[in-house]
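Participant: Pasted the sequence and its predicted model underneath.
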Amino acid sequence: MSRQQTIRERLSAAIALDHLDVINESHMHSGPPNRETHFKVVLVSPDFEGKRAVQRHQAVYAVLGEELKSGLHALALHTYTPAEWAETGAAPASPACQHAPKE
């Protein structure tokens, strides 16, 4: 199973989700092809009501601890309550990596 699928399954099992995107952004960074080291995760959950961003991120890190110990290098988290998501409707674009491969 791919790391992307593992992340999706672990989060889906542990957090009540209204929306989940797990985006492999490894290609935007230097390294060998077909790696799974850099991900952007967009989560919308009623579980985040009343929680600060750091508390939301800690909840995600707790679920993905094994992945972070086994090669997951970077995890961009965008966590929203359903009301926040209704206002924004999209996560911000990821910045370009200064070490990105040259095309």
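Facilitator: Now that the structure is in, tell me what you want to look at. Numbering: from 1, shown residues only.

Participant: can we go C-alpha only for contacts and neighbour counts from here?
Facilitator: OK.

Participant: can you pull the contacts of the closest residue to Leu17 other than its chain neighbours?
Facilitator: Distances taken as Cα to Cα, 6 or more residues apart in numbering put Ser45 closest to Leu17, at 4.7 Å, once the chain neighbours are dropped. Listed by Cα atoms under 8 Å, 6 or more residues apart in numbering, the contact set of Ser45 reads 15-19, 79-82.

Participant: can we see that at 6 Å?
Facilitator: 16-18, 81 (Cα atoms under 6 Å, 6 or more residues apart in numbering).

Participant: Comparison target, given below:
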Amino acid sequence: MTDTTTMPLADLIAQRLRDALAPTHLVVTNDSHHHAGHMGDDGTGETHFSVEIVADGFIGQSRVGRQRMVNRALADLLATRIHALAIRARAPGDGD
């Protein structure tokens, strides 16, 4: 079992998304340094993230549906540790 209490939050986000959505492409970026001193910055340096994800489960889903799938996988983290999450969710073969 992985000790998630000491794991960088970006790694925990990636692990959760891999487990829930089995992405073929996944990039999690910690954007917190861009928001230092702003609302939602708790001083941890781990509050603002961007996710770029491609997964088969997104096929036939709307943009909102895809974002909801990501949000469900991260629900407890969004409620407690993540202040802001930018999501770019695509199905395989989707254009940019």
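Facilitator: Received the coordinates, thanks. Note that the structure is a prediction, hence the values are computed from the model and not measured.

Participant: And the TM-score between them?
Facilitator: The TM-score (TM-score structural alignment, normalised by the length of the second structure) is 0.83; 86 aligned residues with a Cα RMSD of 1.4 Å.

Participant: those helices in the second structure, which residues are they?
Facilitator: 9-21, 63-73, 75-80 (DSSP state H).

Participant: Which residues are in contact with the residue located most distally from the centre of the second structure?
Facilitator: Largest separation from the mean C-alpha position in the second structure: Gly37, at 21.8 Å (Cα atoms, centre = their mean). Applying Cα under 6 Å, 6+ apart to Gly37 of the second structure gives no contacts.

Participant: Quick test: name the residue nearest the centre of the first structure.
Facilitator: Central residue of the first structure (Cα atoms, centre = their mean): Val41, at 2.0 Å.

Participant: That one -> the second structure?
Facilitator: Counting by TM-score structural alignment, Val41 of the first structure corresponds to Val51 in the second structure.

Participant: quick one: contacts for that match?
Facilitator: 27-28, 87.

Participant: Just the buried subset of the residues you listed, please.
Facilitator: Burial by neighbour count, 16 or more other Cα atoms under 10 Å: within the contacts of Val51 of the second structure this picks out 28, 87.

Participant: Now intersect the contacts of Val51 of the second structure with the strands, please.
Facilitator: Mapping those onto strands (DSSP state E) picks out 27-28, 87.

Participant: so how far is Asp11 of the second structure from Val51 of the second structure?
Facilitator: Taking Cα to Cα, to the nearest Å as the measure, Val51 of the second structure falls 12 Å from Asp11 of the second structure.

Participant: And the alignment partner in the second structure of Gly50 of the first structure, how far from Arg66 of the second structure?
Facilitator: The equivalent of Gly50 of the first structure in the second structure is Gly60 (alignment by TM-score structural alignment). According to Cα to Cα, Gly60 of the second structure and Arg66 of the second structure sit 9 Å apart.

Participant: when you align them, which residue in the second structure goes with Ala76 of the first structure?
Facilitator: Using TM-score structural alignment, Ala76 of the first structure sits opposite Ala86 in the second structure.
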